[in-house]
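K.L.:
Build me a structure from this.
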Amino acid sequence: MFRENIARSHVLNDGGVLTTQIMLATALPLYAGDVVTNLTFASGGTAAASPTNWWFALYSDDATPALLGQTADQLTGAWAASTAKTLALSSAVQITRTGVYYAAVMVKAGTVPSLVGLATLTGAVTGITTGDKTLTTVSGSALTGTAPATIASPSVSAFVPRVVAT
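P.N.:
The predicted structure follows:
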């Protein structure tokens, strides 16, 4: 299984969209029967400097997305510039219904990495028709080693990082 939210050929930007200890979540279409074991995000031209916690997580397609799985906390592990990081979820997640799920990344560091993706307009990120899911959100505060149970009180981000689920 291979699912992505943006085709590699459509990645046009290097975005400084992460804020230390704040989770960024991006929409990811998944299909009933998919089994997600890994998530991959790629840094842009800025590396993580002095990281103390960082992880990826997968959230449901519910109105208030619930945590389905998280990778191990990478703690002080390096994340160099222009590097794709593939992290395994603590256990495989079986997708039971087709929908738009959310893949999340959080980095607590002196300098957070930039991410590759696509810059867009806020109006495009939030959608234009009833039922459109927000493409990218930021949420949480003072996050460290554990992903929040839900994506609660999210704010819209106008940058969509590329994520791949395998």
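K.L.:
drop to CA atoms for contacts and neighbour counts, all remaining ones
P.N.:
Noted.
K.L.:
mind checking the SS state of the residue positioned nearest the centre of the chain?
P.N.:
Nearest to the mean C-alpha position of the chain, counting by CA atoms, centre = their mean, stands Ala104 at 2.7 Å. Following DSSP: H, G, I helix; E, B strand; the rest coil, we place Ala104 in the strand state.
K.L.:
residues contacting it?
P.N.:
Met23, Leu24, Ala25, Thr26, Phe56, Ala57, Leu58, Tyr59 (CA atoms under 8 Å, 6 or more residues apart in numbering).
K.L.:
Look up the closest residue to it, ignoring the ones flanking it.
P.N.:
Ala25 (4.0 Å; CA to CA, 6 or more residues apart in numbering).
K.L.:
And the contacts of the strand or helix carrying that neighbour?
P.N.:
Using DSSP states H and E, Ala25 sits within strand 23-30. Residues outside strand 23-30 that contact it (CA under 8 Å, 6+ apart): 3-5, 18, 95, 98-107, 133-141, 143, 160-161, 163.
K.L.:
and if you look at stretch 155-166?
P.N.:
1-8, 11, 15, 17, 26, 28, 35-42, 103, 115-122, 125-126, 134-139.
K.L.:
go on, stretch 81-96?
P.N.:
Outside stretch 81-96, the residues that touch it by CA under 8 Å, 6+ apart are 30-48, 56-57, 68-72, 79, 113-114.
K.L.:
Taking those, please make a PyMOL selection of just the buried ones.
P.N.:
Filtering the contacts of stretch 81-96 down to the buried ones (16 or more other CA atoms under 10 Å) takes a single PyMOL command:
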select buried, resi 30+34+35+36+37+38+39+40+41+42+43+44+45+46+47+48+56+57+68+69+70+71+72+79+113+114
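K.L.:
Another sequence for comparison is provided below:
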Amino acid sequence: MSLGTFRGIPRNDLGYLNSSGRPDPDAVFHRANLPRVGLDDVATAATGVMCSVALYLHEGDLVSNLTFVSGATAAGTPTNQFAALYSGSGALLAQSADKTTEAWAADTAKTFPLATAQRIAKSGVYFAALSVAATTVPTLIGSTAAKPVLTGEGNLAQTSGSGLTGTAPATIATPAFKRAVPLVIAT
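P.N.:
Sure, this is the predicted structure:
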């Protein structure tokens, strides 16, 4: 096998990527958009604005839940909270129920069960979205990313919509680049 000028063992050189998943292949199914290391507290969206992140899913995956983790800032007086899964082209596949006024403390994972589990028909990039309407929107655990530079590159995170309440839009319309990329875990 030809690896150009690389002389190491690819499995060893890329071992740090294992921090993004469970080391046991028999563990519970999940997909994540970011590794579990190097994360920080990031502000993702204003109240009633949806933040969607790129998430690579594989053919045959069954996605039933989307989990986000709050950072140092808890949700203050939430009125609406939902998560949704979108296709790579931005079409709504499924959304969670609206968690309305349910508390979301700081440094807490919150799982949003999708109304209908989605069996992924084609491997590729999908979008996991979150919208929270609250007097104080929680910060999330995540990372920061650069704006797309090359032709064909997509946003790793983006915002869209305004004044959203408990229903996900049918499409991700007019997405705007977002530097903050929240961690999402699909199970």
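K.L.:
TM between them?
P.N.:
The TM-score (TM-score structural alignment, normalised by the length of the first structure) is 0.93; 159 aligned residues with a CA RMSD of 1.0 Å.
K.L.:
Derive a PyMOL selection command for the buried subset of the contacts of strand 23-30 of the first structure.
P.N.:
Listed next is the PyMOL selection for buried residues among the contacts of strand 23-30 of the first structure, using 16+ other CA under 10 Å:
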select buried, resi 3+4+5+18+95+99+100+101+102+103+104+105+106+107+133+134+135+136+137+138+139+140+143+160+161+163
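K.L.:
Start and end of stretch 95-102 of the second structure, how far apart?
P.N.:
Between the start and the finish of stretch 95-102 of the second structure there is a gap of 17 Å, counting by CA to CA, to the nearest Å.
K.L.:
Tell me the residues of the second structure aligned with the strand holding Ala25 of the first structure.
P.N.:
Under TM-score structural alignment, strand 23-30 of the first structure corresponds to residues 50-57 of the second structure.
K.L.:
Just the buried residues of the matching stretch, please?
P.N.:
For stretch 50-57 of the second structure, a neighbour-count test (16+ other CA under 10 Å) marks Met50, Cys51, Ser52, Val53, Ala54, Leu55, Leu57 as buried.
K.L.:
Strands of the first structure, start to end?
P.N.:
Along the first structure, the stretches classed as strands by DSSP state E are 3-4, 13-15, 23-30, 35-42, 49-59, 67-70, 84-94, 99-111, 115-119, 136-139, 155-156, 159-161, 163-165.
K.L.:
Using JSON lines, please lay out the ones you listed together with distance to Ala149 of the first structure.
P.N.:
JSON lines is the format used below for these (distance: least, CA to CA, whole Å):
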{"stretch": "strand 3-4", "distance to Ala149 of the first structure": "23"}
{"stretch": "strand 13-15", "distance to Ala149 of the first structure": "26"}
{"stretch": "strand 23-30", "distance to Ala149 of the first structure": "12"}
{"stretch": "strand 35-42", "distance to Ala149 of the first structure": "18"}
{"stretch": "strand 49-59", "distance to Ala149 of the first structure": "9"}
{"stretch": "strand 67-70", "distance to Ala149 of the first structure": "5"}
{"stretch": "strand 84-94", "distance to Ala149 of the first structure": "15"}
{"stretch": "strand 99-111", "distance to Ala149 of the first structure": "12"}
{"stretch": "strand 115-119", "distance to Ala149 of the first structure": "24"}
{"stretch": "strand 136-139", "distance to Ala149 of the first structure": "12"}
{"stretch": "strand 155-156", "distance to Ala149 of the first structure": "17"}
{"stretch": "strand 159-161", "distance to Ala149 of the first structure": "22"}
{"stretch": "strand 163-165", "distance to Ala149 of the first structure": "20"}
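K.L.:
Leu87 of the first structure and Asp62 of the first structure, how far apart?
P.N.:
Distance of Leu87 of the first structure to Asp62 of the first structure, computed by CA to CA: 24 Å.
K.L.:
Between the two, tell me which one has more neighbours.
P.N.:
For Leu87 of the first structure versus Asp62, neighbours defined as other CA atoms under 10 Å are more numerous around Leu87 (20 against 13).
K.L.:
Tell me how far the aligned residue in the second structure for that one lies from Val37 of the second structure.
P.N.:
Matched by TM-score structural alignment, Leu87 of the first structure corresponds to Phe112 in the second structure. As judged by CA to CA, Phe112 of the second structure and Val37 of the second structure stand 23 Å apart.
K.L.:
coming back round to it: just curious, which of the buried residues of stretch 50-57 of the second structure is nearest to Ala170 of the second structure?
P.N.:
The shortest approach to Ala170 of the second structure among these belongs to Met50, at 12.3 Å (CA to CA).
K.L.:
nearest spatial neighbour of the corresponding residue of the first structure for Ala180 of the second structure, skipping sequence neighbours?
P.N.:
Using TM-score structural alignment, the equivalent of Ala180 of the second structure in the first structure is Phe159. Nearest non-adjacent residue to Phe159 of the first structure, counting by CA to CA, 6+ apart: Ala119, 4.4 Å away.
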